[in-house]
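Colleague: give me the fold of what follows.
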Amino acid sequence: MRSSRVAAKAPEVSATDANENAASGMKRADAGAKSSLVAVKRVVFEPTAPNPTPAPAKSPQGMAWIPGGEFSMGAQDPPEMDDVGMKATVDSRPIHRVYVDGFFMDKTDVTNAEFEKFVKATGYVTVAERKPRAEDYPDAPPENLVAGSVVFAPPNHPVPLDNYFQWWTYVPGANWRHPLGPNSSIVGKDNYPVVHVAYEDVQAYAKWAGKRLPTEAEWEFAARGGLAGKPYVWGDEFRPHGKWMANTHQGHFPDKDAGEDGYTGIAPVAQFPANGYGLYDMAGNVWQWTSDWYRPDYYQQLKSMGVARNPQGPDSAYDPAEPGHAKKVHRGGSFLCTDQYCSRYMVGTRGKGDVDTGTNHLGFRCVMTIQQWETAQKGAVSHSSPGQ
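Modeller: Here you go, the predicted structure:
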C-alpha cells in the first residue's frame, strides 16, 4: 500500500482537512443544487438519555467520568450553513441512535510531557522517527526513504483551494520532538498536545497507560457533553456572545491565520472552556484518533440496526477517494479548520487518516472502562506493602 508517510516529492496527505474538501470553498451558483442541500439539513435529533448508573466515587487522575447512554449520533448543520459545511457533513448522515456504556476519558489531549514519560519508560520509537523500509514502499525513490512526517507549510500568498499540496509537505526529521522539522523543538511546550503520532504510536501509548482509544461513538457522546442536536460542542452558536470557544483558523486560508482566538497554530491544552462533561478541546486545536475504521457508508449500516449498542466500527476501512488505504476515523477538527475550507469543528462531523501517518495537527486522547480502572487499582494495592 502506498502511504502518505513516504514523500513522493509531494506527499499524499491523509490530513483530514484535505481530500474531501479540496474545492468545497467555492460557492455553488446553481440555486437548485443549493435548495436540495438545504433539504438535507432537516434532520431530527431525539433527546439524550444518560445512563442512570451512578458515577464512580473516584476517577483516574486527569480523567472525567462520561456516563454513557443513548443519543442521536451524526452531524447537525447550523443555520445558514454554506457548501463548506454541507461538504463536511456528507459522510456524517443519516442521524442514528446509539447506546454506549459509561467510561472515563482523558480531560485533555495527551500532552508532550505525558508522551515523553511513556517514551522514557519504554524506549519507544515513533513511526515518524523510523526510516521507512524499501520493501514496504517499492515504488518510492531511495532518496525519499527518510524518517519524517507531514507538516503544514502555508504559502505566503493566496492560492486556489483545489490542491492541498500547496500547503502540506513531507519534512525529513519532523516528529513529535520536532513538530516543524529538525530545527524546531518542544522545549517549554510540555502542556501542548503531542503530534506526529501514527495509529501504531497511540495504540502503544494507550496500552502502556492501561487505557485504550475511544470508539467513534464514545468520542461523540463525550464531545456532546450531554447536549442533543447542537452543531457545536458548546451549543448552537459558533461564537456565543462573541467569545471564542475553540482554536480554529481565522483570516484567509491557508496563507494567513489572523489568530483572533489568541493562537496562530497549535495551542496548549485546556485554553478554552470545557464541555458539559469537563472535557477540553473536543473541537479544534488538534484532530484526535479513534479506534474505528473509516467507511463513508457506515452510518447507513448503523441506522438500519435501530439502536446500535456500543458499536465498534466497521470490520474494514474503505475510502472511495483512496480505496487501497487503511484509514481510521479522526474527530474534532484542528487549528486549521475554517468555514472557508474545513468546518469539521462541528461536533458530529468526521475525519479520516492513514494509520501509518501523523501530522502536526493530529493528536489523541484515551479512555478507560470501569473494569480497567478497578484492575489498575488492584494492581496498585498488590504492589504496595505495609510500612511503605
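Colleague: could you use CA atoms for every contact and neighbour count after this?
Modeller: Will do.
Colleague: got the buried residues for the longest strand along the chain?
Modeller: In the chain, taking DSSP state E as the definition, the longest strand is strand 287-293. Residues of strand 287-293 classed as buried: Trp287, Gln288, Trp289, Thr290, Ser291, Asp292, Trp293 (neighbour count, 16 or more other CA atoms under 10 Å).
Colleague: contacting residues around the nearest residue to the first one once chain neighbours are set aside?
Modeller: Put plainly, it is Trp287. Once flanking residues are discounted, Trp287 sits nearest to Leu362: 4.5 Å by CA to CA, 6 or more residues apart in numbering. Counting by CA atoms under 8 Å, 6 or more residues apart in numbering, Leu362 touches Val195, His196, Val197, Val286, Trp287, Gln288, Trp289, Ser334.
Colleague: ok, these vs Pro268, which is closest?
Modeller: Pro268 lies nearest to Val286 out of these, by CA to CA, at 10.3 Å.
Colleague: what's the spacing between the longest helix that the chain contains and its chain's center?
Modeller: Secondary structure of the chain read by DSSP state H shows that its longest helix is helix 370-382. Distance of helix 370-382 from its chain centroid, counting by CA atoms, centre = their mean, to the nearest Å, is 29 Å.
Colleague: how about stretch 343-357?
Modeller: 5 Å.
Colleague: and for stretch 66-78?
Modeller: 16 Å.
Colleague: buried sites along that stretch?
Modeller: For stretch 66-78, burial by neighbour count (16+ other CA under 10 Å) applies to 66-78.
Colleague: ok, stretch 367-383 next?
Modeller: In stretch 367-383, counting by 16+ other CA under 10 Å, buried: Val367, Met368, Thr369, Ile370, Gln372, Trp373, Ala376.
Colleague: cool, and stretch 209-220?
Modeller: Lys211, Arg212, Leu213, Pro214, Thr215, Glu216, Ala217, Glu218, Trp219, Glu220.
Colleague: try stretch 111-131
Modeller: Neighbour-count burial for stretch 111-131, with 16+ other CA under 10 Å as criterion, is recorded at Thr111, Asn112, Ala113, Glu114, Phe115, Glu116, Phe118, Thr126, Val127, Ala128, Glu129.
Colleague: just the ones of those in helices?
Modeller: Using DSSP H, the members of the buried residues of stretch 111-131 that fall in helices are Asn112, Ala113, Glu114, Phe115, Glu116, Phe118.
Colleague: for Val367, give its distance to Ala206.
Modeller: For Val367, the distance to Ala206 equals 9 Å [CA to CA, to the nearest Å].
Colleague: check contacts around the closest residue to Asp292 other than its chain neighbours.
Modeller: Excluding the flanking residues, the one nearest Asp292 by CA to CA, 6+ apart is Gly313, at 4.6 Å. By CA under 8 Å, 6+ apart, the contact set of Gly313 is Thr215, Glu216, Ser291, Asp292, Trp293, Tyr294, Tyr298.
Colleague: this one as well, want them side by side:
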Amino acid sequence: MTCCSPQRKAAATVAAVPAMPAVPSACAARDPLIQLPASTFTMGSDVPDGFAADGEGPSRRVRLRSFRIAPTTVTNRAFADFVRATHHVTEAERFGSSFVFDLQLSDALRHASPAPAGLPWWRVVEHACWQRPEGPGSQVHGRPDHPVVHVSWNDAQAYAAWAGGRLPSEAEWEFAARGGLEGRRYAWGDELAPQGRAACNIWRGGFPDAPAPDWQPGPVAGDAFTANGYGLYNVCGNVWEWCADVFSPDYHRTTPSVDPIGKGEGDQRTMRGGSFLCHDSYCNRYRVAARSSNASHSSASNIGFRLAADAD
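Modeller: Purely as a prediction, here's the structure:
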C-alpha cells in the first residue's frame, strides 16, 4: 500500500511548458528566503525502516555551498501572482485533469471519476488544477496560505525562473529539512508525536477510508506546526516537494560528495517530504531521509514545491 502520488502517462500530446523569463530576485523576496551557510552534514539513512527501492542510503558525508531556501512551500497566493504576471497555464490544465485523493471529493465527483489502475483511493478528476484542487466546484479562495498543488515539476521550474530562484537540489532540501539535527528521523527529533502532540500533517486514522473524526484529508497552511531549527515549516508531511534532481535509486552511490545533484536522461524527478497521505503503518516517507519520485509532467493534490536560490 502506498500514499505516493500516481503517475501520469507520457506527455507527448501536450505542448511543453514554456520557459519563463527570469525577473530580479526581489520578486521572491516578498517571502524572504533563509540563507544557510556552507556546511558538511550526514545525508541519507542506513536504518531498515525505509524502502530499499527508494535508495535512501548508504548514508554519507556531503558538503554544500551556501544557499537560500524558502521557509514554506509556494502558496496559492504566490502562484496566483505568478499566473497573473505570466498567464502561465499549468500542465494539469493542459491535460484537462489531475489526480485527487478520493476522500477530498464530493460523493458525486468520486463516483464519476475513474481510479488509476491499482490505486483505488485516487481519482483522475477532469478540470482539477491548482485553482480547483478538488475538481469542479472547488476553489482556493479562503486558502491563500495553503501550498499550491496540482503543479508539475515543469510548472515548478517555470515559477522558480520567474521568481528569480530555482528548485532545491535534494541534498540542499535534506540539509535544510534536518534543521541542524544530525541523524534524526524527523525535522524535530526521533519521536513522531512529542508529548503526544502531532508535529506534522500526516494521515490520522485508518488508511485509506477511515480518517480520524477530528482530521480532514488535505493540506494545511504552509506555516502550520512548529518550524524546524532553520526556520522551515512542514518539511515532514503536508505535500510532497519537487526537487531539481533526476531521480535514481543509486543516487547516494553515484553522485559526488560535494554539491551533489542527480542527473541523467530519465523523466523521473525527485520528491521529498511525504504528504498528508503518509502514515507510519504503511508509508513512512515523511522522514527527512526518505525519497520518492514522479514524472516531470505529473501532478496531484498532494504535490507542491519550495523555492530555493543561490546565496546572496
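Colleague: quick check: TM-score for this pair?
Modeller: Taking TM-score structural alignment, normalised by the length of the second structure as the basis, the two superposed chains have a TM-score of 0.84; 278 aligned residues with a CA RMSD of 2.2 Å.
Colleague: so stretch 287-295 of the second structure matches what in the first structure?
Modeller: Mapping stretch 287-295 of the second structure onto the first structure (TM-score structural alignment) gives residues 346-354.
Colleague: same question, stretch 71-89 of the second structure
Modeller: Taking TM-score structural alignment, stretch 71-89 of the second structure hits residues 107-125 over in the first structure.
Colleague: returning to what we had before: turn the ones in helices among the buried residues of stretch 111-131 of the first structure into JSON lines, columns for distance to Asp106 of the first structure.
Modeller: Below are those laid out as JSON lines (distance: CA to CA, whole Å):
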{"residue": "Asn112", "distance to Asp106 of the first structure": "14"}
{"residue": "Ala113", "distance to Asp106 of the first structure": "14"}
{"residue": "Glu114", "distance to Asp106 of the first structure": "12"}
{"residue": "Phe115", "distance to Asp106 of the first structure": "13"}
{"residue": "Glu116", "distance to Asp106 of the first structure": "17"}
{"residue": "Phe118", "distance to Asp106 of the first structure": "16"}
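Colleague: and Asp250 of the second structure, what pairs with it in the first structure?
Modeller: Under TM-score structural alignment, Asp250 of the second structure pairs with Asp297 in the first structure.
Colleague: ok, that match - contacts?
Modeller: Shown in contact with Asp297 of the first structure (CA under 8 Å, 6+ apart): Asp91.
Colleague: next one: Trp167 of the first structure
Modeller: So Trp167 of the first structure contacts Phe152, Ala153, Pro154, Pro155, Pro254 (CA under 8 Å, 6+ apart).
Colleague: do the same with Val150 of the first structure
Modeller: 5, 11, 13, 168-171, 174, 196, 357-360.
Colleague: any idea how far it lies from Ala274 of the first structure?
Modeller: 29 Å.
Colleague: same check on Ala198 of the first structure?
Modeller: In terms of CA to CA, Ala198 of the first structure sits 26 Å off from Ala274 of the first structure.
Colleague: so between those two, which is more surrounded?
Modeller: Ala198 (24 against 20; other CA atoms under 10 Å).
Colleague: list the residues that contact the more buried one.
Modeller: Thr126, Val127, Ala128, Val355, Asp356, Thr357, Gly358.
Colleague: would you mind measuring from the first one to Val197 of the first structure?
Modeller: In this view, Thr126 of the first structure and Val197 of the first structure are 7 Å apart by CA to CA.
Colleague: list residues touching both of those two?
Modeller: With CA under 8 Å, 6+ apart as the test, Thr126 of the first structure and Val197 both reach Asn175.
Colleague: closest one to Met245 of the first structure out of the ones in helices among the buried residues of stretch 111-131 of the first structure, please.
Modeller: Checking those against Met245 of the first structure with CA to CA, the nearest one is Asn112 at 22.8 Å.
Colleague: show me the contacts for the closest one.
Modeller: Trp176, Ile186, Lys189, Asp190, Asn191, Tyr192, Pro193, Val194.
Colleague: and for Tyr199 of the first structure?
Modeller: Contacts of Tyr199 of the first structure by CA under 8 Å, 6+ apart are Trp289, Val355, Asp356, Thr357, Gly358.
Colleague: at 10 Å what do you get?
Modeller: Tyr199 of the first structure makes contact with 126-127, 213, 289-291, 327-328, 353-358, 363-364, according to CA atoms under 10 Å, 6 or more residues apart in numbering.
Colleague: in the second structure, what residue corresponds to it?
Modeller: Tyr199 of the first structure maps onto Trp153 in the second structure, by TM-score structural alignment.
Colleague: what is the aligned counterpart of Gly69 of the first structure in the second structure?
Modeller: By TM-score structural alignment, Gly69 of the first structure lines up with Ser39.
Colleague: Tyr170 of the first structure now?
Modeller: Aligned partner of Tyr170 of the first structure by TM-score structural alignment: Val124.
Colleague: what about the helix or strand harbouring that match, how far off from the first structure?
Modeller: For Val124 of the second structure, the enclosing helix or strand under DSSP states H and E is strand 122-126. Once fitted to the first structure, strand 122-126 of the second structure is off its aligned match by 1.0 Å on average (mean CA distance after the TM-score superposition for the first structure).
Colleague: packing partners of that strand?
Modeller: With contacts taken as 3 or more CA pairs under 10 Å, 6 or more residues apart in numbering; DSSP states H and E, strand 122-126 of the second structure sits against helix 91-95, strand 97-101, helix 107-112.
Colleague: let me have these in TSV, extended by distance to Ala198 of the second structure.
Modeller: Formatted as TSV, those follow (distance: least, CA to CA, whole Å):
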stretch	distance to Ala198 of the second structure
helix 91-95	32
strand 97-101	22
helix 107-112	29
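Colleague: out of these, which comes closest to Pro58 of the second structure?
Modeller: strand 97-101 (32.7 Å).
Colleague: the helices in the stretch 1-150 of the first structure, which residues?
Modeller: Per DSSP state H, counting those that start in this stretch, the stretch 1-150 of the first structure carries helices over the ranges 31-40, 83-89, 112-122.
Colleague: redo those helices as TSV? Include distance to Ala270 of the first structure.
Modeller: Shown next, in TSV, are the helices of the stretch 1-150 of the first structure (distance: least, CA to CA, whole Å):
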stretch	distance to Ala270 of the first structure
helix 31-40	34
helix 83-89	25
helix 112-122	14
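Colleague: Pro240 of the first structure: which of the ones you listed is closest?
Modeller: helix 83-89 (18.8 Å).
Colleague: export the buried residues of stretch 209-220 of the first structure as JSON lines, with columns for distance to Asp236 of the first structure and secondary structure.
Modeller: Listed next are those as JSON lines, based on distance: CA to CA, whole Å; DSSP: H, G, I helix; E, B strand; the rest coil:
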{"residue": "Lys211", "distance to Asp236 of the first structure": "32", "secondary structure": "coil"}
{"residue": "Arg212", "distance to Asp236 of the first structure": "31", "secondary structure": "strand"}
{"residue": "Leu213", "distance to Asp236 of the first structure": "28", "secondary structure": "coil"}
{"residue": "Pro214", "distance to Asp236 of the first structure": "25", "secondary structure": "coil"}
{"residue": "Thr215", "distance to Asp236 of the first structure": "25", "secondary structure": "coil"}
{"residue": "Glu216", "distance to Asp236 of the first structure": "22", "secondary structure": "helix"}
{"residue": "Ala217", "distance to Asp236 of the first structure": "21", "secondary structure": "helix"}
{"residue": "Glu218", "distance to Asp236 of the first structure": "21", "secondary structure": "helix"}
{"residue": "Trp219", "distance to Asp236 of the first structure": "19", "secondary structure": "helix"}
{"residue": "Glu220", "distance to Asp236 of the first structure": "16", "secondary structure": "helix"}
